[in-house]
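Colleague: sharing a model prediction with you, sequence too.
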Amino acid sequence: MPAVRIAKGIERGRPVTIVVDGQPVAAHEGETLAAALAAAGRTVLRHSPRAGTARGAFCLMGVCQECLVRVDGRLRQACRVGVADGQVVECRGSL
C-alpha cells in the first residue's frame, strides 16, 4: 500500500521522524502511532504468535490489542501512543 497523507486544508503538528524497524518514518506531532504508521503505508504491525497471521490496527481505541508493538523497548498499543521525535518502534515478528 502506498503512503497516504492529507496535505491540503489540514493543520498538522510539527514534522517529526520516528524509527520503525530500523527505517526512518515521517510523522507529525499529535498523531497516534497507529495513524502515523497507516499513513506511511505500514498496515501490518505484527504477526500472531499462534497462527502467524498478520495483525494491524483494528479498533483504534485501545480495546483489542491487535496493534501491539514495541515502543522504545516497551510493549504498547500503537493506537494509544502519540508519536515523538526519535521514537523507536519495533513491528517485526510476533511479540
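Modeller: Arrived safely, thanks for sending. Numbering: from 1, shown residues only.
Colleague: contacts and neighbour counts: CA atoms only from here.
Modeller: Noted.
Colleague: residue boundaries of the helices in this protein?
Modeller: If DSSP state H is used as the criterion, the helices of the chain fall at 33-39.
Colleague: show me where it has strands.
Modeller: Remark: strands assigned in the chain by DSSP state E are 15-20, 23-28, 46-47, 54-55, 68-71, 74-77, 88-90.
Colleague: just these: most buried one?
Modeller: Most buried of those by mean neighbour count (mean count of other CA atoms under 10 Å) is strand 68-71; its value is a mean of 23.
Colleague: quick one: contacts of that strand?
Modeller: Strand 68-71 is contacted from outside by 45-46, 75-78, 87-91, 95, using CA atoms under 8 Å, 6 or more residues apart in numbering.
Colleague: try this one side by side with the last:
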Amino acid sequence: MFAQRPDIRPATVDVFVAGQPVRVPEGATAAAAVLLAGLPAIRETPVTGSPRLPYCMMGVCFDCLAEIDGIANRQSCTVAVRPGMRIEPQRGARPAWREGAVHEG
C-alpha cells in the first residue's frame, strides 16, 4: 500500500554492527541498523543465554540491549545512529556503569 518513491533516496550513515560496516538511513535507530545487518541476535539473556533481537522498537521490552560506542545496556531502539557508531552484541549480564565513570550515590 505504501511505497517509497524511487526517485527519492534518503541520506545514509555508515555504522559498524558487530564489526561489519552497515549503511543505514539517516535518522534510523541503532536497533534498525542491527536488523539491517541481519545478525542472528544482538544480546543473550543473562540467565539462560537465549538469543534476542529488537522486538518492540519503542523502548518497552529491553530485548534490544546492546553495547553502543563502548557503553553497555543501551536500548538500541532509542538511540539514533551517528556516523562511525559501533554497535556490538551484549553477551550475558553487564554492569550498569562503566569503569572510571563518576557516580553519585
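Modeller: Cool, got the structure. Everything quoted here is computed from the prediction, not taken from an experiment.
Colleague: circling back: now the strands of structure 1 in a markdown table, with distance to residue 62 of structure 1?
Modeller: What follows is the strands of structure 1, written out as a markdown table (distance: least, CA to CA, whole Å):
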| stretch | distance to residue 62 of structure 1 |
| --- | --- |
| strand 15-20 | 20 |
| strand 23-28 | 20 |
| strand 46-47 | 16 |
| strand 54-55 | 14 |
| strand 68-71 | 10 |
| strand 74-77 | 7 |
| strand 88-90 | 18 |
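Colleague: which position in structure 1 aligns with residue 57 of structure 2?
Modeller: When structure 1 is aligned by TM-score structural alignment, residue 57 of structure 2 is paired with residue 60.
Colleague: for burial, what's the neighbour tally of the closest residue to its match other than its chain neighbours?
Modeller: Closest residue to residue 60 of structure 1 apart from its sequence neighbours, by CA to CA, 6 or more residues apart in numbering: residue 79 at 5.2 Å. For residue 79 of structure 1, the neighbour count with other CA atoms under 10 Å is 24.
Colleague: what does residue 39 of structure 1 give?
Modeller: Per other CA under 10 Å, the neighbour tally for residue 39 of structure 1 reads 19.
Colleague: what about it, distance to residue 27 of structure 1?
Modeller: Applying CA to CA, to the nearest Å, the value for residue 39 of structure 1 to residue 27 of structure 1 is 8 Å.
Colleague: on that earlier part again, contacts only, for the match of residue 57 of structure 2.
Modeller: Here residue 60 of structure 1 is in contact with 34, 79-80 (criterion: CA under 8 Å, 6+ apart).
Colleague: again with residue 61 of structure 2
Modeller: Contact partners of residue 61 of structure 2, counting by CA under 8 Å, 6+ apart, are residue 55.
Colleague: recalculate using a threshold of 10 Å.
Modeller: Taking CA atoms under 10 Å, 6 or more residues apart in numbering, we find residue 61 of structure 2 in contact with 54-55, 75.
Colleague: now the aligned partner of residue 15 of structure 2 in structure 1: how far from residue 51 of structure 1?
Modeller: In structure 1, the residue paired with residue 15 of structure 2 is residue 18, using TM-score structural alignment. Relative to residue 51 of structure 1, residue 18 of structure 1 is positioned 29 Å away (CA to CA).
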